[in-house]
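[1] predicted coordinates and the sequence they were generated for:
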Amino acid sequence: MTDTSTKTTVLLTLSMLKGVGPAALRNVAQIPFFEEEGILELLAQLPRNAGANIDASAISAAVAEAGRQSDMAQSAGARIISTADPEYPSLLKRTKDDPQILFVKGKLAEAPEKSVAIIGTREPTEHGKIIANRLTKFFVEEGWSVVSGLALGCDALAHEAALDAGGHTVAVLAHGLQTVAPSRHKKLAARILESGGALVTEYKFGQEPLPTNFVKRDRIQAGFAQGVVMVQSDLVGGSLHASRASIGYGRWLAVPFPTDLDVSRSEPKIQANLLLADGTPKEKAALLKCEQRDLERIITLRSKSDYARMLGTQHPAEPQPAPVQEPIGDLFSISPAAAYTSAPIAAPTLPPVQPPPKVNRVNQILLEHIKMVEEQLEVYHRGFVEHGREIDQNNHYQQLMRDFDQLQESLRRVRELEFTLVQEQKVQQP
């Protein structure tokens, strides 16, 4: 098994430190020859919040944990890679959500540029099952790798169809490689590995699945691929996370049109497909949380003759957010404690560059909100698992997930702004 590279070992160690998140790791990875510097020296080059309250004992513990993770990867026949390694998937690296560390078991696609994510509801209709198999077989015959999430329903159908057709498939997981969830898919996971495919996750060994992990998992699926095929989904389904991410990355989204039978039955699991195929531009943009100009990248599959459109669609450069003039001090008008006694949190937007103190204040507010939402999500998760209820059928849970997405994106943008301001200040110093 391939040893972990020096650069990846440094990034892995930093990732074990409290307060060092994806944005900080991304900044480190951009420093020339960062692997030759010490941990303290690297922390000193990050925004103040990233390396706050980290002492020698914390660094020692992080080094030990990074070594333990490497040992567990070796024992499991897996490997740890980062954006600094040539093997890191090129399509994923181009996205704004690329995790700096990936835990990989098995073989990634030899031609990663030819990858498609095929995802959908856990409860497809009979037509949905047929379409999942048909589309997967189409891409395998064209030499593409099929990416999905090993979930029940459409995900499993896509993996199985790819294997049955002799193709390559990658399962993106929402937990560490020490387990497989759902447990009924352990045999499917083993078959993926035996057939030359891969299991991939951004989560370290020992991490169990949590609700928020699945949202990130869905984005990574989209990041791995040229585009996403959303086989079937209702209007609040988890499949929309990957669909929105694909559009957000400037890539395409393919939506099979439902059969007359499913339409006549008003099947709930086809409602997102119907809206994205025949809804108004305003309705489509609202569902995908995108600009109306992005809707041109939706491919409606009404017959087999439409399939070729997916092969010839290359994604352009990732769209950049338009500048917003809203003052940074007005991003939040409510306190974290009052957040869920009033209207849902709106996604904050960034203003022109402001002094670092204000940025730090917004950064802290966002962190407080995210912590609160994560705590509520974890309570929901434990309760639903205990009582056997379906998480994604609860409206309040869905609103929490949407708020969490918005807050994570806002925090990422605030931290990027903070880093830019710090770098500008360094340049201006005599």
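    Nice, thanks for sending it over. Numbering: from 1, shown residues only.
[2] for the rest of this, base every contact and every neighbour count on C-alpha atoms.
    Noted.
[3] what about residue 373, neighbour count?
    22 (other C-alpha atoms under 10 Å).
[4] check which residues of the host helix or strand of it are buried.
    The secondary structure element spanning residue 373 is helix 356-387 (assigned by DSSP states H and E). Of the residues in helix 356-387, those buried by neighbour count under the rule 16 or more other C-alpha atoms under 10 Å are 356, 359-360, 362-363, 365-367, 369-370, 372-374, 377, 380-381.
[5] and for stretch 65-80?
    Those buried within stretch 65-80 under the rule 16+ other C-alpha under 10 Å are 65-67, 69-74, 78-80.
[6] between these, which is nearest residue 137?
    For the buried residues of stretch 65-80, the residue nearest residue 137 by C-alpha to C-alpha is residue 78; the value is 28.1 Å.
[7] got a list of what that closest one touches?
    By C-alpha atoms under 8 Å, 6 or more residues apart in numbering, the contact set of residue 78 is 1, 103-106.
[8] what's the answer for residue 112, then?
    With contacts defined as C-alpha under 8 Å, 6+ apart, the neighbours of residue 112 are 89-91, 145, 224.
[9] so where do the helices sit in the stretch 301-430 of the chain?
    Listed from the start of the chain, the stretch 301-430 of the chain has helices (DSSP state H, counting those that start in this stretch) covering 308-311, 356-387, 395-428.
[10] ok, which of those helices comes nearest residue 210?
    Residue 210 lies closest to helix 356-387 among those, at 7.2 Å (C-alpha to C-alpha).
[11] if we can go back for a sec, I'd like the buried residues of stretch 65-80 written out as TSV, with distance to residue 272 and secondary structure added.
    Putting the buried residues of stretch 65-80 into TSV (distance: C-alpha to C-alpha, whole Å; DSSP: H, G, I helix; E, B strand; the rest coil) gives the following:
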residue	distance to residue 272	secondary structure
65	43	helix
66	42	helix
67	45	helix
69	40	helix
70	42	helix
71	44	helix
72	41	helix
73	39	helix
74	43	helix
78	37	coil
79	38	strand
80	37	strand
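[12] of all these, which comes closest to residue 125?
    residue 78 (36.0 Å).
[13] ok, the closest one to residue 107 distance?
    10 Å (C-alpha to C-alpha, to the nearest Å).
[14] check residue 5 too.
    Per C-alpha to C-alpha, residue 5 is found 17 Å from residue 107.
[15] show me which of those two is the more surrounded one.
    More neighbours surround residue 107 than the other of residue 5 and residue 107, with 19 against 15 (other C-alpha under 10 Å).
[16] pretty sure the more buried one sits against residue 192.
    No. Residue 107 sits out of contact with residue 192 when judged by C-alpha atoms under 8 Å, with a separation of 9.7 Å.
[17] any shared contact partners between those two?
    Both residue 107 and residue 192 are contacted by residue 198, under the criterion C-alpha under 8 Å, 6+ apart.
[18] second one coming, line it up with the first:
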Amino acid sequence: MRLPLPDDDDPPGRDRASDQRALIGLSLVSGVGPQRLRALLAAFETPSAIFRASRSTLTQVDGVGEQTAEAILTFDDRASVRHEMERADDLGASLVSPWDERFPNRLREIYDPPAFLWMRGTLPESDRPMVTVVGTRRCTDYGRTQAHHFGAELARRGFTVVSGLAYGIDAAAHKGALDAGGRTIAVLGSGIGRIYPQKHTALAERIAESGAVLSEYGLDAEPDAPHFPERNRIVSGLALGTLVVESHAEGGALITARLAVEQNREVFAVPGAITKNSSRGTNRLIQRGHAKLVLEVEDMLEELPAVTVKEPGDVDADTVTAGSGPDPSGLSGDASVLYDALSATPVHVDELCEETGLDPSTALPTLLKLEFNGLVRQLAGKQFRRS
């Protein structure tokens, strides 16, 4: 569905400010959701022209019946439009319309691009590569660690990391990119004035400082269930490829992966334990040839289109703060032995003792000291992994 390009010839006398107000007004008309709004914009030259159209012309647009046409023709709620614009000012938000040069070019390529985007923050330039990282909300510590790792490594190589701000994998990927001093974009299933989940409000603030928080819904739109699978086409459409870190047999991450395939994007997956339900979806993607198995970020770079990306050490030193972490180089004795035996994958203390030859009476106090120094994290059931 073709939307206007920023360099399209403007119709005579076109008023961009009026078009923006008309676009906001259309988003407030009862019965005109994102899908119908896209159809209307594809059928008429400008948003303002939609309000000037006749009933018979409106009903010729796919999905627009008599009731919706009547709602458009009778809409005259200037106060609501004014309120939405004032609300945007309060939030520091801006409307990115299809004729705006900021509108992401890759979104123009998909079948059903958003009719507009509310945005807090800034979008990267069109030639800056993006990669999507998604997964289950009910992730394991392994999945959360891998999402943070890949988010950070992609950011260090110059990629903008895209995700959905959800609990679990999404949040870990956003944080990984931020901790590495990189950029990330969150695409919401609610309005950007109603962050969901609410506990991620502070994370959304961090994202907007260097990247962007986006939504195709009204500024204070509720996080309705249908919004989340709808927004996934934007999550995948923004990027060159989608990485699924951890997914159950069904879930939003698999929807995003399917959409990425339909949009002719690359799909990658991080394998997980075959005994874990949280890895059933990702393992199936790999098994069925729907995704490339990824062990490290270089596996993704082999498949992505040729782009100019940064090497791991190219991020400015003064931007890498939270990602620096404690330094294990000064460890010695039992502490060094135990730390070397650990990885990002949690392991039980009995297995550590068997591998290192240390007694539990020696290993446990040493592990607790490493945890106190920020080098090791203890999980439930006396399992440990590197921080």
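    Structure received. Just so it is clear, the model here is predicted, and its values are computed rather than measured.
[19] the contacts of residue 78 of the first structure, buried ones only, as a ChimeraX selection?
    With 16+ other C-alpha under 10 Å as the criterion, this ChimeraX line picks the buried residues out of these:
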select :103,104,105,106
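[20] can you tell me which of the contacts of residue 78 of the first structure stay in contact in the second structure?
    Here is what carries over to the second structure from the contacts of residue 78 of the first structure, by both residues aligned by TM-score structural alignment, their matches' C-alpha atoms under 8 Å: 103-106.
[21] residue in the first structure matching residue 279 of the second structure?
    Residue 279 of the second structure maps onto residue 270 of the first structure when the alignment is built from TM-score structural alignment.
[22] ok, the residue nearest to the spatial centre of the first structure - contacts?
    When the first structure is reduced to its mean C-alpha position, the closest residue under C-alpha atoms, centre = their mean turns out to be residue 219, at 2.6 Å. The contact partners of residue 219 of the first structure, by C-alpha under 8 Å, 6+ apart, come to 97, 241-242, 245-246.
[23] surely it is within a strand?
    No. Membership of residue 219 of the first structure in a strand is not supported by DSSP: H, G, I helix; E, B strand; the rest coil, which gives helix.
[24] of the contacts of residue 78 of the first structure, which belong to strands?
    Assignment to strands by DSSP state E places the following of the contacts of residue 78 of the first structure there: 103-106.
[25] hmm, which two among the residues you listed are most spread apart?
    Greatest spacing in those, by C-alpha to C-alpha: 103 and 106 (10.1 Å).
[26] how close does residue 219 of the first structure get to residue 359 of the first structure?
    Here residue 219 of the first structure is placed at a distance of 27 Å from residue 359 of the first structure (C-alpha to C-alpha).
[27] would you check the span in the first structure matched by stretch 151-171 of the second structure?
    Under TM-score structural alignment, stretch 151-171 of the second structure corresponds to residues 136-156 of the first structure.
[28] do me a favour and get the end-to-end distance for that stretch?
    Stretch 136-156 of the first structure has its terminal residues 11 Å apart, counting by C-alpha to C-alpha.
[29] what segments of the stretch 1-150 of the second structure are strands?
    Counting by DSSP state E, counting those that start in this stretch, one finds strands in the stretch 1-150 of the second structure at the ranges 93-96, 117-121, 130-134.
[30] re earlier: neighbour count and distance to residue 396 of the first structure added to the contacts of residue 112 of the first structure, as JSON lines?
    Below are these laid out as JSON lines (neighbours: other C-alpha atoms under 10 Å; distance: C-alpha to C-alpha, whole Å):
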{"residue": "89", "neighbour count": "22", "distance to residue 396 of the first structure": "35"}
{"residue": "90", "neighbour count": "16", "distance to residue 396 of the first structure": "37"}
{"residue": "91", "neighbour count": "17", "distance to residue 396 of the first structure": "34"}
{"residue": "145", "neighbour count": "26", "distance to residue 396 of the first structure": "36"}
{"residue": "224", "neighbour count": "30", "distance to residue 396 of the first structure": "30"}
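[31] ok, the residues you listed vs residue 305 of the first structure, which is closest?
    Using C-alpha to C-alpha, residue 145 comes nearest to residue 305 of the first structure of the contacts of residue 112 of the first structure, at 21.0 Å.
[32] that closest one touches residue 115, doesn't it?
    Yes. With contact defined as C-alpha under 8 Å, residue 145 of the first structure reaches residue 115; the gap is 4.6 Å.
[33] on that earlier part again, and of the contacts of residue 78 of the first structure, the nearest to residue 206 of the first structure?
    Of the contacts of residue 78 of the first structure, the one sitting nearest to residue 206 of the first structure (C-alpha to C-alpha) turns out to be residue 103, at 12.0 Å.
[34] so how far is the match of stretch 151-171 of the second structure from its chain's centroid?
    Chain-centre distance of stretch 136-156 of the first structure: 18 Å, with C-alpha atoms, centre = their mean, to the nearest Å.
[35] next: stretch 54-74 of the second structure.
    Here stretch 54-74 of the second structure is found 34 Å from its chain centre; the criterion is C-alpha atoms, centre = their mean.
[36] I'd like to know how far residue 151 of the first structure sits from residue 189 of the first structure.
    From residue 151 of the first structure over to residue 189 of the first structure the distance is 11 Å, taken as C-alpha to C-alpha.
[37] what do you get for residue 242 of the first structure?
    Taken as C-alpha to C-alpha, the spacing of residue 242 of the first structure relative to residue 189 of the first structure amounts to 21 Å.
[38] with neighbour numbers in mind, choose between the two.
    Of the pair residue 242 of the first structure and residue 189, residue 242 is the one with more neighbours under other C-alpha under 10 Å, namely 29 against 21.
[39] need the counterpart of that one in the second structure.
    Taking TM-score structural alignment, the alignment pairs residue 242 of the first structure with residue 256 from the second structure.
[40] can I assume that match is in contact with residue 234?
    No. Shown here, residue 256 of the second structure and residue 234 do not form a contact pair, counting by C-alpha under 8 Å, at 9.0 Å.
[41] and the longest helix anywhere in the second structure, what does it pack against?
    If you go by DSSP state H, the second structure has its longest helix at helix 141-156. Helix 141-156 of the second structure makes packing contacts with strand 130-134, strand 160-163, helix 169-179, helix 297-301 when contacts are defined by 3 or more C-alpha pairs under 8 Å, 6 or more residues apart in numbering; DSSP states H and E.
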